[in-house]
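K.L.:
Sequence plus the predicted model coming up.
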Amino acid sequence: MQQVLSQSEIDALLTGLADGDFKTNLDISAGDDDVLGYDLANQDRIIRGRMPTLDIIHDRFVRMFRLTLSSSLRKVIDIGVRSTELVKFGEFVNTLPVPSSLNLFRMNPLRGTGELENKTDGRDFTSIEQKIIKRIAIQALEDLYSAWRPVFAVNISYARSEVNPQFVSIVPQSEMVIVVTFDIEMGKAPMSMILCIPFSMIEPVRTQLQSGFQSDMSEMDSITFSRFRKNLTEAGVTMVVELGRAEINVREFLSLREGDVIRLDQEADQPLIVKVEGVPKMTGMIGGFKGQQSVKIKGLLYKPPHGEDFT
């Protein structure tokens, strides 16, 4: 319990302070070694606050680029955002190996130049690899444009490529940049891609980026769905026509010879089951067309979507 001073003790304390009987400060030496400089113009001291809209833009970009890359390479690709950091450009450049695949781009009317970097294994790129990387980089920039469009109308254009990070000076070494690292999984070959955007480039739209999506969400969902449907209709599927089935024992199987006939459970004049990716979807009759075995569709085992044009 705290002790409460009486009125006489309070009067004595005030009298002592007025007469100088009590010291109210300590003699502390403030030498030059104890003084730290404070640069009010230093960017890493004035940048505050999250930018949730920018995070959503990058999430949308991941979804779009995943579909684009999977369709272009004709295999399943998985892409995710590993981290988003705010660092000085000089520190970022020092982390890049030589050679690196550095693809520079512009975002007009925002000033400055951005950078798209792909990790490499430390060897030089062949001319074929450079062409493939440039094509993929341009596709990535197209998806980045689509992700940005509902928030701010930017025109993203490919500028040039470099392999030595020291030759890339998009901003001064001390300027802050936003570094977004993406993990790309392509089978058993994991890799990463880095998006570097100068903070000064997005400064004019910082207010929009610090506020959340509102009506733009529905527009971006529409764009994502449209691209998903387009890529989905171009995906390949496996179709199998099942002639029938039969059960035999091991002795019968081992005694099979050329010319033997196996009776199936399917009647000769009955339609066959047509499977798509292992799922029964149609029925059809076996026949021939231009010298090749073919199947004529007789009926559907599923309800087709109405009002959708997938052609």
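P.N.:
Yep, it's here.

K.L.:
okay, CA-based contacts and neighbour counts for the rest of this
P.N.:
OK.

K.L.:
where do the strands sit along the protein?
P.N.:
Applying DSSP state E to the chain gives strands spanning 78-88, 101-108, 113-118, 155-162, 176-186, 189-198, 239-242, 272-276, 279-289, 292-300.

K.L.:
adding another structure so you can compare the two:
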Amino acid sequence: MAETVDHAQVEEVLDTIEDSDAAAEPASGGMSFTAAAPAIPTGPTSYDFGHPDLLSREQARSMRTLHQGFAQALAKRLSTDLLSTVTATIGAVDHLTYAEFQMLLPTPTVLGVVDVPVLGGRIAVDLNPRIAFSFVDRILGGPGAPLEGNRALTAIELGLTNRIMQRTCEELGRMWKPIQEIEFSFLSIEANPELARVVNPDEMVVLITLELEMNETKGQMNLCLPYVVMEPAIHRLAQKNAAPALGEGEARHVEDALQDSLRRAPVTVDVDLGSVMISLRELLALQEGDVLRITPAAAKGALASIQGVPRMSGVPGISRNRRALRVESVHPPKPESGS
């Protein structure tokens, strides 16, 4: 049965609600209020229509995981091509307009324009000039020293940098393959960011930053992915059960890429035919046609080293008019001494 309350009781209840943010004085019946109910926001919530949130939390996490695998695969590929250790770690995953992305880049820069036919658009890959010149110096046989200052690439340097961009596109396509078959076709490199026609300036892009390092030279690689282009692939990435498939596909790709890189990796094989002791006077008097008698022990066999590590012994000779070594025994690798 409903109970009727008078006006005084209603006023008392309203006063209690208004004062609920502070501790209330004990009532005559001995009861007291010590906590207030959580306030419910009633005001407007700010929203930036110029920079809307493109990625959900799950999408952002999936994009980071995907490109972590890409960074590892790219580092292994570059390490093989450059015969030097290259590391790559993923940095920020952000979103901004394409015009803002262009303003972040120096002039001149190394900005690769990449076509994505299956998605009907283009993306951009920016390589910091400092690390780009370091890669070029290594390709040309140098130690990988960076360029002091900044300038545009020469024709020869541009051709070498094109190869790096092509490798990047290949690894990017392999990493996206478990999600969607996407071909990233490298088109050209622009030194002036304003001349790179990728998408309208006011379009939103997803910016993924990689931190590259080789021989203490550091630089960034920025993947500029226009949302209007990559939206279908991003939605596929965030579908149910995409994360487990991504992890399995990523691990499989990294393993396949590593095996492929190892098969194609060039190695140096040195064959030691022996040694002979001569005086400095005899060394200075050596001429073409002179014969050096090697030690008898060395004449019985030759030691072959791979990358400076002795691995096999054999008999030197001639095969098809070329100097050759017939392998007689293989030495197992020596276990590394513990620290």
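P.N.:
It's in. Here the structure is a predicted model, which is why all the values come from computation and not from measurement.

K.L.:
if we can go back for a sec, any chance of the strands of the first structure in JSON lines, with mean neighbour count and distance to Ile132 of the first structure too?
P.N.:
Below are these laid out as JSON lines (neighbours: other Cα atoms under 10 Å; distance: least, Cα to Cα, whole Å):
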{"stretch": "strand 78-88", "mean neighbour count": "17", "distance to Ile132 of the first structure": "18"}
{"stretch": "strand 101-108", "mean neighbour count": "21", "distance to Ile132 of the first structure": "11"}
{"stretch": "strand 113-118", "mean neighbour count": "21", "distance to Ile132 of the first structure": "12"}
{"stretch": "strand 155-162", "mean neighbour count": "16", "distance to Ile132 of the first structure": "12"}
{"stretch": "strand 176-186", "mean neighbour count": "20", "distance to Ile132 of the first structure": "16"}
{"stretch": "strand 189-198", "mean neighbour count": "18", "distance to Ile132 of the first structure": "15"}
{"stretch": "strand 239-242", "mean neighbour count": "15", "distance to Ile132 of the first structure": "32"}
{"stretch": "strand 272-276", "mean neighbour count": "20", "distance to Ile132 of the first structure": "33"}
{"stretch": "strand 279-289", "mean neighbour count": "15", "distance to Ile132 of the first structure": "36"}
{"stretch": "strand 292-300", "mean neighbour count": "13", "distance to Ile132 of the first structure": "38"}
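
K.L.:
among those, which is nearest Leu144 of the first structure?
P.N.:
strand 155-162 (8.0 Å; Cα to Cα).

K.L.:
ok, and what's touching that closest one?
P.N.:
100-109, 138, 141-142, 144-145, 168 (Cα atoms under 8 Å, 6 or more residues apart in numbering).

K.L.:
Give me the mean distance between that strand and the second structure.
P.N.:
Averaged over the aligned pairs, strand 155-162 of the first structure sits 2.7 Å from the second structure after superposition, using mean Cα distance after the TM-score superposition for the first structure.

K.L.:
and that strand, how far out from the chain's middle?
P.N.:
Chain-centre distance of strand 155-162 of the first structure: 19 Å, with Cα atoms, centre = their mean, to the nearest Å.

K.L.:
cool, and stretch 218-234 of the second structure?
P.N.:
Taking Cα atoms, centre = their mean, one finds stretch 218-234 of the second structure lying 13 Å from the centre of the chain it belongs to.

K.L.:
With stretch 205-222 of the second structure instead?
P.N.:
7 Å.

K.L.:
ditto for stretch 55-71 of the second structure
P.N.:
Taking Cα atoms, centre = their mean, the mean C-alpha location of stretch 55-71 of the second structure is offset from the chain mean by 12 Å.

K.L.:
hmm, back to that, in TSV, list the strands of the first structure along with distance to Asp221 of the first structure.
P.N.:
Listed next are the strands of the first structure as TSV, based on distance: least, Cα to Cα, whole Å:
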stretch	distance to Asp221 of the first structure
strand 78-88	18
strand 101-108	23
strand 113-118	25
strand 155-162	20
strand 176-186	21
strand 189-198	23
strand 239-242	31
strand 272-276	29
strand 279-289	30
strand 292-300	32
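
K.L.:
and of those, who's closest to Phe228 of the first structure?
P.N.:
Phe228 of the first structure lies closest to strand 78-88 among the strands of the first structure, at 14.6 Å (Cα to Cα).

K.L.:
equivalent range in the second structure for the closest one?
P.N.:
Mapped onto the second structure using TM-score structural alignment, strand 78-88 of the first structure spans residues 87-97.

K.L.:
and the matching stretch, how far from the first structure on average?
P.N.:
With mean Cα distance after the TM-score superposition for the first structure, stretch 87-97 of the second structure averages 2.4 Å from its match.

K.L.:
outside of that stretch, which residues touch it?
P.N.:
Here stretch 87-97 of the second structure has contacts from 51, 53-54, 60, 64, 67-68, 71-72, 74-76, 201-214, using Cα under 8 Å, 6+ apart.
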